[in-house]
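K.L.:
Sharing a model that was predicted from the sequence below.
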Amino acid sequence: MTAARRPKSVITPILALVVALIGTFVPAVISAIPGTGVVWPLVEFAVLVAAVFAAIHHADVVAHRTGEPYGTLVLTLAVTIIEVALIVSIMLAGDGSPMLARETVFAVVMVVCNGLVGICIILGGLRYGEQGFRLPGASAYLVVLMPLATLTLILPNYTTSVPGPFFNLTQLIYVSVATLVLYGVFLYVQTVRHRDYFLSDSGISTPDEHAQVPSDREVAQSVALLILALVGVVLLAKHFAGSVKIAVNFVGAPVGAIGLLVAMLVLLPESIAAIRSAKRNELQKSLNLALGSSLATIGLTIPAVCLVAIVLSQPLGLGLDNRDMVVLILTFGVSLVTFGGGRTNILPGVVHLVLFATYVFLIFAP
């Protein structure tokens, strides 16, 4: 049985859509059942997590058919849709969270550039000693990621039109367009102009020769189920937002913890794929998945969230505080060294993991 025909991958998107529709259109029926005030949010969360995995699975089936680097883009776009749905839903829940987009984007950069990259490098280094990757590809990611992060997460603190970590309307529009332009040019380079920068070297990677290429029927089925799963996730995100707000207020966790939770949830399936690639000595594919997620988060999520904030007249704080700016700049400095030689070992992996641990520690002990 191929991956596209696994029963769970077929049932989960349909189940997610059904649960989302029940919670959206007949909430009174659910609330009338004794005990559902606690049980139903847990059911929705479990189905949401399963739907995220199902969406990434079906995106992976389509990606396997399209091949690299287009396959990585399919996965990245699916993750971005899920992330925007969660961010916007939590932003608009209750009294609103104007800083949530900032915290989530920053969390994605930290999870990817430090946590995920560190784990992949360490696992690959322990198994193979050293791993190689294409230096032009890694450089292309960083040369776009660093200005994107600076424009969206640091520059708002130094503009004078609006006090605080905010852009005014004109600045929001400009930054949204600028990020889309940079990301669009990067996609052109990745998929058309210099595709070879992002392909694994035959002498370095070890592709899965036994993986069966999905048939046209399987791909069509996965496309349909992917759409169902994404619709289910978008609808469930609204209910998830309310539950998260209640839980966070109950335990007194900072907003940064919500951003970390959202980032880890949407990145979990893609992170598993990146780790598996590193263990197969395919570090280039791991970097494509990991660094591509960071680029898509800023290049696509920020403009989408800015558009929602403008349309709904919601405040949107993007600028990081001084502490987080130091961690972000240090991350980019270490990344330049890590990806500056074309080969890695466990040492830079441990450094990145320590930076990630520092980020998490500072959320709860600022």
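P.N.:
Nice, I can see it. Remember, it's a predicted structure, so these values are computed and weren't measured experimentally.

K.L.:
CA only for contacts and neighbour counts going forward, please
P.N.:
Will do.

K.L.:
how close does the residue nearest the centre of the chain get to Met1?
P.N.:
Ranked by distance to the mean C-alpha position of the chain (C-alpha atoms, centre = their mean), the top residue is Leu267 at 4.6 Å. Applying C-alpha to C-alpha, to the nearest Å, the value for Leu267 to Met1 is 27 Å.

K.L.:
Check Asp321 too.
P.N.:
51 Å.

K.L.:
So these two - more neighbours on which side?
P.N.:
Asp321 (12 against 6; other C-alpha atoms under 10 Å).

K.L.:
For this structure, which segments count as helices?
P.N.:
7-25, 27-31, 36-66, 70-92, 100-110, 117-128, 135-149, 169-188, 216-251, 255-279, 283-296, 302-312, 322-338, 346-364 (DSSP state H).

K.L.:
Identify whichever of those helices lies nearest to Pro156.
P.N.:
helix 169-188 (9.0 Å; C-alpha to C-alpha).

K.L.:
and the angle from the closest one to helix 135-149?
P.N.:
170 degrees (axes from the mean of the first three to the mean of the last three C-alpha atoms, to 10 degrees).

K.L.:
Use this one as the comparison:
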Amino acid sequence: MNAANRTSPLTDWTVVVPVVALVALVFSWGRELPGFAVALVALCLAGAVLAAVHHAEVVALRVGEPFGSLVLAVAVTIIEVALIVTLMADAKGGSSSLARDTVFAAVMITCNGIVGLSLLVGALRNRVAVFNAEGSGAALATVATLATLSLVLPTFTTTKPGPEFTSAQLAFAAVASLALYGLFVAVQTVRHRDYFLPVDTGSAAQSKDSHVEPPSAGAALLSLGLLLVALVAVVGDAKAVSPTIETAVANAGLPNAVVGVIIALLVLLPETLAAVRAARRDRVQTSINLAYGSAIASIGLTVPAIALASVWLSGPLLLGLGPTHMVLLALTVVVGALTVVPGRATLLQGGVHLVILAAYLFLAVSP
């Protein structure tokens, strides 16, 4: 059933799951959990993530596009930022690079995974996936700028040794990230909103989707409240299972960067599903809004949050990427530009982006 037609009764899973996840948070907080308890909390966490995205979609249907994509992107990014800060607060080995690893993983997953899957689904449905080149190009340019300022420059600055910013440099990166994020949101939602609306192809799927009635104001407000409950539950439950994730990665002999990849995959999976559903409805522009919007929010909100958290977090804050990741980032930007400029894409473009993601995941496990 479409989210717009749901009334969210008290017995609905989207209402029950966030509450159960919150209860799991209360009983697990600050305790060392046995294996079965970790599995239950992880199950609650996954359910809360799905419920959070569902309620974000209900709110999105009420406010319309591109505000809908913005709601989803911000909701997912809040989860990501909170997870990063809570995990770094543990001050365990490898936490100094957790923010960099998670943000870069989010950029690669969104710009290659979500974009690639969306183009693949859209092209399979209509032979050619059509989207708005102006909005997509502007979003990609913002992602490239934010990623370079926050993840590439720290490797080359000389005032402080290592891939770190000084306090002044970190403050500048945080302010610049917030400014660019705010400017992008203003352009996306106000000044050039039409650049980010789905291209009208006249397909039956688009026609059916456009006739769906938005939820009532009361239903949207209820979903907004449940969205906040779900986000709190996700952050707390992730905090509870984080020691198990780190231990499993260490026992498997994998690099610490894999923890960041797992976090990014966890919080972006529901958004990936939402983007694929939009592509199946012949709304590829909505999928691209979700992908690039999440990448922009991930950097634009995470870097300022980490900069603020660094006041009380001990240890170094490593933000600069290594040579391998910089090559993958450059490849992503170049291929992304070649993809979005024409405003049309085929199966080939989708496959190329997915191969880049596969290369990133493989090299994360086997650097």
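P.N.:
The structure has been received and is ready for your questions. Remember, it's a predicted structure, so these values are computed and weren't measured experimentally.

K.L.:
follow-up on the earlier one: export the helices of structure 1 as a markdown table, with columns for distance to Glu209 of structure 1.
P.N.:
Formatted as a markdown table, the helices of structure 1 follow (distance: least, C-alpha to C-alpha, whole Å):
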| stretch | distance to Glu209 of structure 1 |
| --- | --- |
| helix 7-25 | 23 |
| helix 27-31 | 49 |
| helix 36-66 | 12 |
| helix 70-92 | 17 |
| helix 100-110 | 32 |
| helix 117-128 | 20 |
| helix 135-149 | 24 |
| helix 169-188 | 27 |
| helix 216-251 | 19 |
| helix 255-279 | 13 |
| helix 283-296 | 15 |
| helix 302-312 | 38 |
| helix 322-338 | 30 |
| helix 346-364 | 27 |
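
K.L.:
Name the residue most distant from the centre of structure 2?
P.N.:
Thr159 (31.7 Å).

K.L.:
Give me the nearest residue to the alignment partner in structure 1 of it, chain neighbours excluded.
P.N.:
Correspondence of Thr159 of structure 2 to structure 1, assessed by TM-score structural alignment: Ser161. Excluding the flanking residues, the one nearest Ser161 of structure 1 by C-alpha to C-alpha, 6 or more residues apart in numbering is Asn168, at 6.7 Å.

K.L.:
Distance-wise, check that neighbour relative to Ala178 of structure 1.
P.N.:
Distance from Asn168 of structure 1 to Ala178 of structure 1, by C-alpha to C-alpha: 15 Å.

K.L.:
and what of Val266 of structure 1?
P.N.:
25 Å.

K.L.:
repeat for Val244 of structure 1
P.N.:
Val244 of structure 1 is 32 Å from Ala178 of structure 1, by C-alpha to C-alpha.

K.L.:
do Phe45 of structure 1 as well
P.N.:
35 Å.

K.L.:
cool, and Ser205 of structure 1?
P.N.:
35 Å.

K.L.:
more neighbours, the two?
P.N.:
Set Ser205 of structure 1 next to Ala178 and count neighbours by other C-alpha under 10 Å: Ser205 wins out with 20 against 16.

K.L.:
Show the contacting residues for the closest residue to that one other than its chain neighbours.
P.N.:
Distance criterion C-alpha to C-alpha, 6+ apart; nearest residue to Ser205 of structure 1, sequence neighbours excluded, is Glu282 at 4.5 Å. Residues in contact with Glu282 of structure 1 (C-alpha atoms under 8 Å, 6 or more residues apart in numbering) are 200, 204-207.

K.L.:
Glu282 of structure 1 maps to what in structure 2?
P.N.:
Checking TM-score structural alignment: Glu282 of structure 1 goes with Arg283.

K.L.:
Same check on Gly137 of structure 1?
P.N.:
Match for Gly137 of structure 1 (TM-score structural alignment): Gly135.

K.L.:
from memory that match sits against Pro198, does it?
P.N.:
No: with contact defined as C-alpha atoms under 8 Å, Gly135 of structure 2 does not reach Pro198; the gap is 10.2 Å.

K.L.:
Count the residues that sit near the closest residue to Ile275 of structure 1 other than its chain neighbours.
P.N.:
Of all residues not flanking Ile275 of structure 1 in the chain, Cys120 sits nearest, at 5.4 Å (C-alpha to C-alpha, 6+ apart). Using other C-alpha under 10 Å, Cys120 of structure 1 has 27 neighbouring residues.

K.L.:
Hmm, Cys120 of structure 1 is touching Ala274, no?
P.N.:
Yes: contact criterion C-alpha under 8 Å: Cys120 of structure 1 and Ala274 qualify, at 7.2 Å.

K.L.:
what sits in contact with each of these two?
P.N.:
With C-alpha under 8 Å, 6+ apart as the test, Cys120 of structure 1 and Ala274 both reach Ser286.
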